[in-house]
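**Q** I'd like to go over a predicted model; first the sequence, then the structure.
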Amino acid sequence: MSEIRSLALACRDAAQTMFALDSEAKRSLLHDMAAALEANSDAILAANARDLQQASAKGVQGAMLDRLRLDQARVASIASAVREIAALPDPVGLVTRRETRPNGLEVERVRIPLGVIAMIYEARPNVTADAAALCLMAGNAVILRGGSEALHSNVAIATVLRDVLARHDIPAAALTLIEDLRRETMIELLQLTDIVDLAIPRGGEGLIRFVAEHARVPVIKHYKGVCHLYVDASADEALALNLLVDGKTSRPGVCNALETLLIHRDIAESFLPNAARALEERGVELRGCERSRALVPGMRTASDEDYAAEFLDLILAVRVIDDLGAAIGHIQRFGSDHTEVIVTRDNAAAQRFVQAIRSAVVMVNASSRFSDGGELGLGAEIGISTTRLHAYGPMGAEALTVERFVVRGSGQVRHPQH
């Protein structure tokens, strides 16, 4: 038996223990995990320093290095996210629907854990804790396979969390971290259809495609975020500028950062030059259409590749469009079903935008940076699903459960014997 199959089998056995835990036991577990992360922050930061040093030596910089970096504040934020997950309603056992059939059968739909979840991700060590906490709160066991850039950080965090599992008499295999990062090992994991119930890849486009192409287990994709902000003709320009600056510059290396600005032609002449100045002062490079470049001399020409790009950097594609319909058409062509924003004072325009756009998150007069599980009340997220399956958008603990039917009768038979 291969090592990866052996680890996965142990994780599946541990899932039975997690399934049996009640809400208070899971909350106690997560609170102790949060405290342990804080108590061991020095060891976690020392491991992270090794990862940062190795990444810098390999030439990693910019957004990727920022995703990798931890400090005391970020460790505290990770612990806080674990506590927020512990405070959420327990989805396991939730009765979502109950009815009595004409024959007297009582039919319930009840949430239960999925089982074993494989989480495959890249350079964010916080995902190790977030994914573990969400899976465990939903009664699942989890197999974590992080990227090589964050190996030392991931091992340090997972070690802390597994120690807490042991103190609670829960098999440490309920949180299994794969340290063998060869691609063939990941492929084997993705083909364990008799053990793994769901795979969730979270990272760059290359990782997502690799997982989708090689998996035999079900996959929910956290695909790239080509997020748009559309400034409608009736928009409050000051409000639009604030949303634009926040969405593009507050943290450009994340999936809910803005990548494209669309501007109605009737407001472009007054809005775009001011927006360009504000963005350029913050180091943003603009790439635009001919109408945009006419209003902002010196702007680079945008290509179709730019409009389809997830830059994850201080680069923004810009297009002046004729009307709301053109904005919707652009998003439908170039979007990635992640997050879209409209800025408008016209309720009818806002409603048309919401109805026409099928993306996982649609914002009206709010920053794209709120497209986040923590900000939307999930405590934390295991990813933002851009796959229209049982979960779509930010995925919290409830998205890691599934409904089953529980039927209560009093001896009913479908075909009575005469």
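**A** That came through, no problem. Residues are numbered from 1 along each chain as shown.
**Q** Please count neighbours and contacts with C-alpha atoms only from this point.
**A** Fine.
**Q** Quick check: the gap between the closest residue to D90 other than its chain neighbours and R167.
**A** Leaving aside its chain neighbours, D90 sits nearest to S23 (6.2 Å; criterion: C-alpha to C-alpha, 6 or more residues apart in numbering). Distance, S23 to R167, using C-alpha to C-alpha, to the nearest Å: 17 Å.
**Q** picking up where we left off before, the residue nearest to D90 against P91, yeah?
**A** No: in this structure S23 lies outside contact range of P91 using C-alpha atoms under 8 Å: 9.2 Å.
**Q** Compare neighbour counts for those two and give me the winner.
**A** The residue with more neighbours, out of S23 and P91, is P91; 23 against 18, by other C-alpha atoms under 10 Å.
**Q** That one should be in a strand, yeah?
**A** No: P91: not assigned to a strand; according to DSSP: H, G, I helix; E, B strand; the rest coil it is coil.
**Q** Thought V110 was touching it, still the case?
**A** No: look at P91 against V110 with C-alpha under 8 Å: they stay out of range, at 9.2 Å.
**Q** does V362 sit in a helix, a strand or a coil?
**A** With three-state DSSP as the basis, V362 sits in strand.
**Q** Skip the chain neighbours and tell me the closest residue to it.
**A** Nearest residue to V362, sequence neighbours excluded (C-alpha to C-alpha, 6+ apart): E340, at 5.0 Å.
**Q** Was I right to think the one you found contacts A366?
**A** No: using C-alpha under 8 Å, E340 makes no contact with A366, being 10.0 Å away.
**Q** Comparing these two, which shows the higher neighbour count?
**A** E340 (31 against 20).
**Q** how close does the more buried one sit to G253?
**A** E340 is 17 Å from G253, by C-alpha to C-alpha.
**Q** structure B:
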Amino acid sequence: MSAPTSERPQTVPDAAVRDRVLEACRRAREAARAVRPLTRAAKDAVLLAAADALDAAAPQVAAANRDDLADGERAGLAQGLLDRLRLDEPRVAATAAALRDLAALPDPVGEVVRGQRLANGLEVRQTRVPMGVVAMVYEARPNVTVDAAGLALKSGNAVVLRGGSAAAHTNRALVGVLREVLTAHGLPADAVTLLDGPREEVRHLMTARGLVDLLIPRGGADLIRTVVEGSTVPVVETGVGNCHVVVDAAADLAKAVAIAVNAKAHRPSVCNAAETLLVHRAVAADFLPLVVPALDAAGVTLHGDAEVVAAAAAAGVRAESASDDDWGREYLSLDLAVRVVDDLDAALAHVRRWSTGHTEAIVSEDVGAVRRFVAEVDAAAVMVNASTRFTDGGELGLGAEIGISTQKPARPRSDGAGR
């Protein structure tokens, strides 16, 4: 594999870091000129070749990832972060499959969004075109490296990637594979560029106005806030996920149990995992004895109000008393806040107060309740009788995913902190 960057230096003067970042962006901008005019067939051929190359390199990528995992365990990373970091051979295969799904999608470049002929005979067309250079700043999610690169190439753009240090070995291996594929297809390797130096790189990437056309942060609230507030480059904000599942009075309770368990326990370390379960009082007496043991069997620790704690005790399950910290928390672990609410009004009020605008779900057979929930909830995705885990590019049939955008100013919380 060709090395995309040099090893991470120990100490580098800030001016040297700035110059290296800007030079990388200039090279990416030059590479974007070669990617921009590619036909759909040419772009899809690169994506399919990259998928095949990732499959072939899966043992090497997984070995690099084991090095990152070992470093993370020594550094005391939480289990949720380690799960985000993990890219074993099955996950490499899934990442390659996402590239194939992406290649199967229509080419967004050249699509006419709308148009009209004016009274004077002038024809006006709004057409999708590449942006140029897209930069991505993200944390310990090495699959994002491939997803972002694939989406950039499909849309005719070059990409500059700045992954977290926790995934350094894995990101180098992945980008090495992608750059070799680009070279083999007669394209500049710098169409996929990895920055792998000190943290100051992020600051210089945020201010590379004129070289970077769009910057996307993906990670924790602190990272997103730093990039959104400090960038002079246009930013697409991807929000953290304090996601709710609301079990309505008219819910199919068996369906609600399955959705609650899947939304929380399928992969708790990701942003579309549910963090709070809200139960309508009208069904609480019947639903809690069903869902509490099911969640407990899945290894979930419950943080509940007084009614939930009592119902858990009756089922022989221990639940911790919830506080405001629990309602506003993105656990990213096998923890779930559970609350009984008086009615749909109370459920909507809770969601409005604590939601981060990512994904909200309702389980109900009442068409009126569903329509009201969909109309009133302010989130990037709203699910009806489905798990929050469906908020994903692949699950929604959109191929690889660059992030879930909430694209709103930080919403105040009770503690005064933004989301």
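**A** Nice, I can see it. Since this is a predicted model, take the numbers as computed values, not measurements.
**Q** Could you get me the TM-score between them?
**A** With the length set by TM-score structural alignment, normalised by the length of structure 1, the two chains reach a TM-score of 0.91; 388 aligned residues with a C-alpha RMSD of 1.2 Å.
**Q** Structure 1: matching residues for stretch 83-101 of structure 2?
**A** Per the alignment by TM-score structural alignment, stretch 83-101 of structure 2 matches residues 66-84 in structure 1.
**Q** For that stretch, give me every contacting residue.
**A** Contacts of stretch 66-84 of structure 1 with the rest of the structure, by C-alpha atoms under 8 Å, 6 or more residues apart in numbering, involve 30-31, 33-35, 37-38, 41, 45, 48, 51-52, 123-126, 129-130, 133, 149-150, 253, 374, 379-380.
**Q** Tell me which of these fall in helices.
**A** Counting by DSSP state H, the contacts of stretch 66-84 of structure 1 place 30-31, 33-35, 37-38, 41, 45, 48, 51-52, 126, 129-130, 133 in helices.
**Q** Top of those residues by number of neighbours, please.
**A** When neighbours are counted by other C-alpha under 10 Å, A133 leads those with 33 neighbours.
**Q** By how much does the one helix or strand E213 of structure 1 maps to deviate from structure 2 on average?
**A** In the assignment (DSSP states H and E), E213 of structure 1 maps to helix 205-214. Superposed on structure 2, helix 205-214 of structure 1 shows a mean distance to its aligned partners of 1.6 Å (mean C-alpha distance after the TM-score superposition for structure 1).
**Q** The residue minimising distance to the centre of structure 1 and V142 of structure 1: what is the separation?
**A** Nearest residue to the geometric centre of structure 1 (C-alpha atoms, centre = their mean): G383, 2.0 Å. Computed as C-alpha to C-alpha, the G383 of structure 1 to V142 of structure 1 distance reads 14 Å.
**Q** ditto for S234 of structure 1
**A** Distance of S234 of structure 1 to V142 of structure 1, given as C-alpha to C-alpha: 48 Å.
**Q** quick one, what contacts L81 of structure 2?
**A** Counting by C-alpha under 8 Å, 6+ apart, L81 of structure 2 has contacts A140, S269.
**Q** Tell me which helix or strand it sits in.
**A** If you go by DSSP H and E, L81 of structure 2 is part of helix 79-85.
**Q** Please identify the buried residues of the match of stretch 83-101 of structure 2?
**A** For stretch 66-84 of structure 1, the neighbour count (16 or more other C-alpha atoms under 10 Å) marks 66-70, 75-76, 78-84 as buried.
**Q** Report the aligned residue range of structure 2 for stretch 393-410 of structure 1.
**A** Alignment note (TM-score structural alignment): stretch 393-410 of structure 1 is unmatched in structure 2.
**Q** burial of the counterpart of L122 of structure 2 in structure 1, as a residue count?
**A** Under the alignment defined by TM-score structural alignment, L122 of structure 2 corresponds to L105 in structure 1. By the criterion of other C-alpha under 10 Å, L105 of structure 1 has 15 neighbours.
**Q** Over to the one 10 residues further on?
**A** The burial metric for G115 of structure 1, expressed as a neighbour count using other C-alpha under 10 Å, is 26.
**Q** Structure 2: which residue goes with F311 of structure 1?
**A** So, by TM-score structural alignment, F311 of structure 1 is matched to Y331.
**Q** Using the three-state scheme, assign that match.
**A** What three-state DSSP gives for Y331 of structure 2 is coil.
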